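K.L.:
Quick one: sequence plus predicted model below, questions after.
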Amino acid sequence: MSTNEPATSMRADAATAARPTASHDPHHGRRWLALGVILIAQMMLLLDATIVNVALPSVQADLGFSDAARGWVVTAYLLAFGSLLLLGGRLADAFGRKSMFVTGLIGFAIASALAGAAPNISTLITARAFQGGFAAIMAPAALSLITVIFTDLKELNRAFAIFGAVAGSSSAVGLMLGGLLTDYAGWRWTMYVNIVFAVVGVIGSLALLHNTADGDRPKLSMPSTVLGSAALFGLVFGASRAETAGWGSTITLVSLIAGGVLLIGFLVLQRFDRNPLVPLRVLADRNRGAAYLTLFLGQAGVFVLFLFLTYYFQGTLGYSPLMTGVAFLPMMLTIIVIATLTQNVLVKHLTLRVIIPGGLLIGGTGAALLAQTGIHSPYAAWVLPGLILAGVGIGSAIVSAVAVGQLGIAPRDAGTAGAVNNVFQQLGPALGIAVVSTVVATATSHYLGAHGSTAALSATMHGYSVGFWWAAGAFWAGAVLSVALIRSGTRLHHEADQPEPLDEFVGGII
């Protein structure tokens, strides 16, 4: 057993000392039902992103807008969501997690109704921006509610396992649901369906959730709020523009450089601000830092895989959106099984310094295997094993990283930690897809230049392969950083008399 274990356990004990006991916790008796309500809202957010992407061609045909405007249907949401997440997290800490959660649900439903009824592209883009803003209020509140509702750390592990399994499987469900709604009900129902989720979520929230009474609720700082939001806006906008305008364009460079400079200024300000938007104590812990970097790199790899696999299934193999969702199902089922196994079994025998890097190594191996696929590769022989290995990595490493990002956090900072968690999960895919899309386009162009225009399909497949290798690299880079940063002996929970037969053996290897 590592000599650092007692210190790690003491830190966990100190952090959980402020948690309400079961007898004083108003959520305790119906905590699993409360988790169900949170999952409904989270599923709504995750389904929405995939459904909209599937429906975009039909939306464009109906409203008659340009390809350039089409990108803003996605970008408007991402800009509002990414830039307002830190504010949303602090609002949950300051004004109550239930209050902000319900506000986010209601606002998201109204914005979805506006988007579904949009008569033109301007209205649709505006509605999507409002959706992103209310999502930024709701998402941090959801994570922080889980953190404060489950006072027993073993149950908290299970709750995060369920949360991660639902999050991981929502993309495939979104593909299938988006295809069904677009084909049989019309694209407007891809927006209206959010209202159903939101109504159920609001009713459940009013019945089951409570605003916990934190005695030292933080106040909001206007300078920190403006600076932090502007920094994230610059980074997300720059990454979005890089996909369409290129990395060398003036607007891309100015946005990214300004976002980076503002982010540095924001972090400096947090040290001196009496009411910081993100207290540095949230970021200073090595384990949480490792978790956030894992989420940044791991989610970048995941979304790159999703993007180019979707292109491969639909563009190369000719799958429909519905069949594409079915093709992803083995990965999603693997995520559900592995997330449950990890949080209920593996955490009892292995430390997080083993689980997270190990999962990322396996996920990277899956991405590398997908890089070997060709135009005529059998799905069962090449694609399926890669999907399953990637699912193992997501279900173990990334789900665990979400939990570690909230580990040891004081209740007054739970919303902020949830926001930071979400920020890294958003910035990773935004920057990762922008970078890898550019690399893939260059690789495809070079292949065409070397082999001629008759090799267009092979060139496209070569580009996909390059993209999968970059996804593998993101997973493996996360593995290296996490094993270097996570403290030896760190666990999601620990019992003094619990046997640990595998810890020293596996820990010694890594």
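P.N.:
That came through fine.
K.L.:
only C-alpha atoms for contact and neighbour calcs from this point on.
P.N.:
OK.
K.L.:
Distance of the residue nearest the centre of the chain relative to G358?
P.N.:
By Cα atoms, centre = their mean, the chain has its centre lying nearest to Q425, at 4.0 Å. According to Cα to Cα, to the nearest Å, Q425 stands 20 Å off from G358.
K.L.:
ok, back up a step: and the residue nearest to the centre of the chain, what does it touch?
P.N.:
Neighbour list for Q425: 292, 295-296, 299 [criterion: Cα atoms under 8 Å, 6 or more residues apart in numbering].
K.L.:
same deal with V148?
P.N.:
19, 411, 414.
K.L.:
mind listing the helices in the stretch 301-450 of the chain by residue range?
P.N.:
Residue ranges of the helices in the stretch 301-450 of the chain, as given by DSSP state H, counting those that start in this stretch, are 321-341, 347-349, 352-370, 384-393, 399-404, 414-451.
K.L.:
Next one for the comparison:
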Amino acid sequence: MTGPEQDVGAEASTAEPGGPPPDPRRWKLLAVLATVQFIIFLDATIVNVALPSIRDSLHFSEQQLTWVVNGYLLTAGGLLLVGGRLGDMLGRRRMFAIGAALFAAASILAAVSANAETLLVARFVQGTAEACAAPAALGMIALTFTDPRESQKAFAIWGGLSGLGATLGVVLSGVLTDLISWRWIFWINVPLALVPLVLVFVFGKESRMEGRRALGPVSAILVTGGMVAAVHGMLQIVTHPVGSAEVLLPLCGGLIALAVFVAVQAKSAHPLLPLAFLRNRVRAAGYVGLTFLNAATAAMFFLLVLYMQNVLDYSPLANGLAWVPYCLTFLLGLQVALATMPKVGARAVITIGLTTAALGMGWLALIPADGSFWSSLLPGMLVLGFGGGYTFPATQTAALSGLSMQDAGLGSGIITTLGQLGQVVGLTALVTVSLTVTADSGASGDEAVVDGFGVGLGIAAVVLLAGALLAAATFGRANRDVAKLART
């Protein structure tokens, strides 16, 4: 493990002078792995616009409908850390293949669902598939791209496709639901999962940690049960009072289980999560940046989709197409980050990116009841999209710095788990605040709705600013200009 004084690029490299040459197939492998990551993030948001059509087609109750989203988040959030560690022990290529196969099978089941129960089972299996595939894929990338400059580019592509997948999910959801059928939001996943399942054995090598270790059942049960319970408690905040038993019992029970898990890790000779792994300040800054960005943007997607449909009366198709400018500026931000990060360093990129995103979110917080796309939404979406795209590569580079053959899956599981938790917390907390303000508003109709949405989006802007400040402070002396590395 490198010391806290080293810069992000140096920390990200495991290459030794005179070591083996880089794998000539590494960029093809990246394309294969990133395809599955793309559809995982695509699937996380692609159901949003289609939910009313799914409800009408399969006769969902309102309570059941929330689980189309929550079931996925709950399963993935609870299993990602264990999935990452299993990849370290059993083989990352093997776990990626299992995850891709599960995702394809679950997508087929979702597409042919004849009732609500079948679709919900499919969504739980999709969450399990993410827990297998995502940490394994990210761990393989961290170990394949050992040159610091190449790893920055690889992580940027990975992070950019993740964010782009989440954004395109909203676009495709509207287009496919309006022009064909909601079932195609799941059919589209099948080839995108099966092709990488085959090609990973062509371009990827198996990798696993040295020595054989068993996954301690107590640790696995504690962390999985604790995560599932805590996430479930947070998700209940949308439909139940914060002080209700439905919220407090699973939330407190989950937090207690996680506290016991930490105590067990501190005393274990072979911990599932070595606590020293979390003390790296560079990685911690990446965790902060990604978690805060995911929390704010998850709530933004949800609230703006509702605003377009319920206030501006957009069709699913119009709602989906409205996100195209956001996608384009996200890609632009990604390209600018690739060009500037070697010159200014990850710390500056994360700080500038989150601050820029906060400005765009602040504009969106001012949406009026009689607003229009061009004046009320487009300026904020453009700025927010650029800031999000600019931030993603640096958070990935920082959060995955210094990973070794022993802990690549674990490190990838941590960042993926925190990304999911950011979405869950942001979605539940900010949407709940928005709905509460709407219910308590003295206004009526659309005025009450935008009052609540404005408060939620305003808090999201504050979250982004807080993330920028906290990430910059967390880097501390651990950050050095990456340009120094580029000159060596």
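P.N.:
Received it, and whenever you're ready, just let me know what you need. It should be emphasised that the depicted structure is a prediction, and the values quoted were computed from it without experimental measurement.
K.L.:
overall similarity of the pair, as a TM-score.
P.N.:
The TM-score (TM-score structural alignment, normalised by the length of structure 2) is 0.93; 487 aligned residues with a Cα RMSD of 2.4 Å.
K.L.:
ok, and the most crowded of the contacts of Q425 of structure 1?
P.N.:
L295 (31 neighbours; other Cα atoms under 10 Å).
K.L.:
That residue maps to what in structure 2?
P.N.:
Matched by TM-score structural alignment, L295 of structure 1 corresponds to L290 in structure 2.
K.L.:
Ignoring the adjacent residues along the chain, who's closest to its match?
P.N.:
In space, L290 of structure 2 comes closest to T395 once its chain neighbours are excluded; the distance is 5.8 Å by Cα to Cα, 6 or more residues apart in numbering.
K.L.:
In terms of distance to T334 of structure 1, which of the contacts of Q425 of structure 1 ranks first?
P.N.:
Using Cα to Cα, Q299 comes nearest to T334 of structure 1 of the contacts of Q425 of structure 1, at 16.7 Å.
K.L.:
And that closest one, which helix or strand is it part of?
P.N.:
Here Q299 of structure 1 sits within helix 286-311, counting by DSSP states H and E.
K.L.:
Output the contacting helices and strands for that helix.
P.N.:
Helix 286-311 of structure 1 sits against helix 399-404, helix 414-451, helix 456-485, with contacts defined as 3 or more Cα pairs under 8 Å, 6 or more residues apart in numbering; DSSP states H and E.
K.L.:
Just tell me what F233 of structure 1 corresponds to in structure 2.
P.N.:
Alignment note (TM-score structural alignment): F233 of structure 1 maps to V228 of structure 2.
K.L.:
still on that earlier bit, quick check: the match of L295 of structure 1 touching P393?
P.N.:
No - using Cα atoms under 8 Å, L290 of structure 2 is not in contact with P393, being 9.7 Å away.
K.L.:
What about S66 of structure 1, how many residues nearby?
P.N.:
Burial of S66 of structure 1 is recorded as 11 neighbouring residues (other Cα under 10 Å).
K.L.:
Need the winner for burial among the helices and strands packed on helix 286-311 of structure 1.
P.N.:
helix 399-404 (a mean of 26; mean count of other Cα atoms under 10 Å).
K.L.:
hmm, back to that, so which of the helices and strands packed on helix 286-311 of structure 1 gets nearest I106 of structure 1?
P.N.:
Judging those by Cα to Cα, what sits closest to I106 of structure 1 is helix 414-451, at 18.9 Å.
K.L.:
now the angle from that closest one to helix 456-485?
P.N.:
140 degrees (axes from the mean of the first three to the mean of the last three Cα atoms, to 10 degrees).
K.L.:
dump the residue contacts of the residue nearest to L290 of structure 2.
P.N.:
Contact analysis of T395 of structure 2 by Cα under 8 Å, 6+ apart lists 285-287, 289-290, 346, 350.
K.L.:
What is the nearest of those to R85 of structure 2?
P.N.:
R85 of structure 2 has its nearest neighbour among the contacts of T395 of structure 2 in Y287, at 18.1 Å by Cα to Cα.
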